[in-house]
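A.B. asks: no sequence on hand, only this structure:
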């Protein structure tokens, strides 16, 4: 059997607009990221609302094989099987983060003839959501440290800052670091990096029902405690 990459490179991809039409979506309903990737527009999602009309099959857990076939490959294969049976089926799987992609686990686009394409794009940043979450999360980190440096009006205790930085990479050396050690140009404190997929911003992005809900949830984030033990 050919390798995953050989199988992927041997496939001619359909235009994503044609795929959208098969799902009942028009070209105005999607936002293109080239000819083979797209997102459903926020306007279309709001029009759909909580409409019911399909059946949800949730793949929660399984023991992967020694070759790595697990939930993703099974879900893709199940969707393919339903399509062959004449059912209109789509799948929803997580976007891979670079930590697992470059670690022992590898990519998360399935395998063999049950994989999603373009595999390289999906495993390497895809439509840019994870970099956007990284930037938003670390912007707040920068604001916190800048606020402490610029007079600390909120009385944030540098030793009680809960908001660690994030990076989309499995870099062990960044898990625990010291920052702000530039003399008078910074406030020294202990900090560290988590993976972007574990960011509270990422969780909020997944749970928010609309822009208003997203804004409210982001505004409710607990980032630190003051010298008097009050939450910030």
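C.D. replies: Great, that's in hand. Predicted model only: the values in this text are computed from it and were never measured.

A.B. asks: okay, CA-based contacts and neighbour counts for the rest of this
C.D. replies: OK.

A.B. asks: next helix or strand past the strand ranked longest in the chain?
C.D. replies: In the chain, taking DSSP state E as the definition, the longest strand is strand 156-161. For strand 156-161, the succeeding helix or strand toward the C-terminus, using DSSP states H and E, is strand 165-167.

A.B. asks: distance from the chain centre to that next one, please.
C.D. replies: Its chain's C-alpha centre and that of strand 165-167 lie 13 Å apart, by C-alpha atoms, centre = their mean, to the nearest Å.

A.B. asks: so where do the strands sit in the chain?
C.D. replies: Ranges of strands in the chain, per DSSP E, are 30-32, 38-40, 110-111, 114-115, 156-161, 165-167, 177-179, 189-191, 193-195, 224-226.

A.B. asks: out of these, which is closest to residue 14?
C.D. replies: Judged by C-alpha to C-alpha, the one of those that comes nearest to residue 14 is strand 38-40, at 12.5 Å.

A.B. asks: from the rest of the structure, what touches that closest one?
C.D. replies: 16, 29, 30, 31, 32, 33 (C-alpha atoms under 8 Å, 6 or more residues apart in numbering).

A.B. asks: take this one as well and set it beside the first:
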């Protein structure tokens, strides 16, 4: 039985432009990341065509001992539909670095039901997760500065609801204390790190309907409570 990585490396990949053309995506709508990965402009979304299509949602599957779960089933289903002549594409959540690095079955499917190039997908992909992590932690840095500047005023925070995020599920960082080393390094605070997919920024990005809605939702994030709440 071949391993996932053996199957992946034996497969001859098609250029991303060829894949895009099969889906009627023009070169102007495609933003390539190397030879085999690319992003599609959100302007490509057509509500009328979406209304004419069918969506099959695969969710809440308990993985088997062989590692077969939602991702593998979704990929296999899309491959099967295309095999019988249907026009189908699979939409998967970008894998996190936490459970992957080629371990625990990988994060791009498995066996002959996997998305390639596996190594690139497992290691940062197009950088979107990094952008989410950076945006979330920038808010954290601004929040810490607010706490520091208002530590002796009634506008200071009595409770903080916001943690940092990291795209690795590091148990040792789930709960920690920041701001040690003197007053110049901030206010000592009990905090911790969540994994990036659990970030509120990630949830907002998934739920936002457009850029204006994205901004509105970010503006409404609750970071903590002031002493005068």
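C.D. replies: Nice, I can see it. What you see is a predicted model; the values in this text were computed from it and never measured.

A.B. asks: superposed, how do the two chains score by TM?
C.D. replies: Scored by TM-score structural alignment, normalised by the length of the second structure, the superposition of the two chains gives a TM-score of 0.93; 226 aligned residues with a C-alpha RMSD of 1.7 Å.

A.B. asks: how about a markdown table for the strands of the first structure, with distance to residue 101 of the first structure added?
C.D. replies: As requested, the strands of the first structure are exported to a markdown table (distance: least, C-alpha to C-alpha, whole Å):
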| stretch | distance to residue 101 of the first structure |
| --- | --- |
| strand 30-32 | 25 |
| strand 38-40 | 22 |
| strand 110-111 | 12 |
| strand 114-115 | 15 |
| strand 156-161 | 30 |
| strand 165-167 | 14 |
| strand 177-179 | 24 |
| strand 189-191 | 25 |
| strand 193-195 | 13 |
| strand 224-226 | 32 |
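
A.B. asks: and for residue 175 of the second structure, the neighbour number?
C.D. replies: The number of residues packed near residue 175 of the second structure is 13, by other C-alpha atoms under 10 Å.

A.B. asks: ugh, typo on my part, it should be residue 196 of the second structure
C.D. replies: Look at residue 196 of the second structure: counted by other C-alpha under 10 Å, it has 24 neighbours.

A.B. asks: that older thread, counting contacts, what elements does the longest strand of the first structure pack onto?
C.D. replies: For strand 156-161 of the first structure, the elements it packs on are strand 189-191, strand 224-226, judged by 3 or more C-alpha pairs under 8 Å, 6 or more residues apart in numbering; DSSP states H and E.

A.B. asks: quick one: the first one to the second structure mean distance?
C.D. replies: In this overlay with the second structure, the average offset of strand 189-191 of the first structure from its partner residues is 1.1 Å by mean C-alpha distance after the TM-score superposition for the first structure.

A.B. asks: same check, this time on the last one
C.D. replies: Superposed on the second structure, strand 224-226 of the first structure shows a mean distance of 0.4 Å to its aligned residues (mean C-alpha distance after the TM-score superposition for the first structure).

A.B. asks: name the residues of that strand that are buried.
C.D. replies: Across strand 224-226 of the first structure, burial judged by 16 or more other C-alpha atoms under 10 Å covers 224, 225, 226.

A.B. asks: and residue 116 of the first structure, how close does it get to residue 206 of the first structure?
C.D. replies: Per C-alpha to C-alpha, to the nearest Å, residue 116 of the first structure is found 21 Å from residue 206 of the first structure.

A.B. asks: more neighbours, those two?
C.D. replies: residue 116 (17 against 10).

A.B. asks: okay, helices next: where are they in the second structure?
C.D. replies: Secondary structure of the second structure (DSSP state H): helices at 4-10, 16-22, 47-52, 70-83, 118-122, 128-149, 200-207, 211-219.

A.B. asks: nearest to residue 99 of the second structure, out of those?
C.D. replies: helix 118-122 (9.5 Å).

A.B. asks: among the contacts of strand 38-40 of the first structure, name the buried ones.
C.D. replies: 16, 29, 30, 32.

A.B. asks: hmm, what's the outermost residue in the first structure?
C.D. replies: residue 184 (36.9 Å; C-alpha atoms, centre = their mean).

A.B. asks: what about that one, distance to residue 59 of the first structure?
C.D. replies: On the measure of C-alpha to C-alpha, residue 184 of the first structure and residue 59 of the first structure end up 53 Å apart.

A.B. asks: what's the answer for residue 102 of the first structure, then?
C.D. replies: For residue 102 of the first structure relative to residue 59 of the first structure (C-alpha to C-alpha), the value is 25 Å.

A.B. asks: ok, residue 106 of the first structure next?
C.D. replies: 20 Å.

A.B. asks: so for these two, which sits in the more crowded spot?
C.D. replies: Each of residue 106 of the first structure and residue 59 has its neighbours counted (other C-alpha under 10 Å); residue 106 has more, 15 against 12.

A.B. asks: my read: the more buried one touches residue 100, true?
C.D. replies: Yes. Between residue 106 of the first structure and residue 100 a contact is recorded at 5.5 Å, counting by C-alpha atoms under 8 Å.

A.B. asks: thank you, goodbye.
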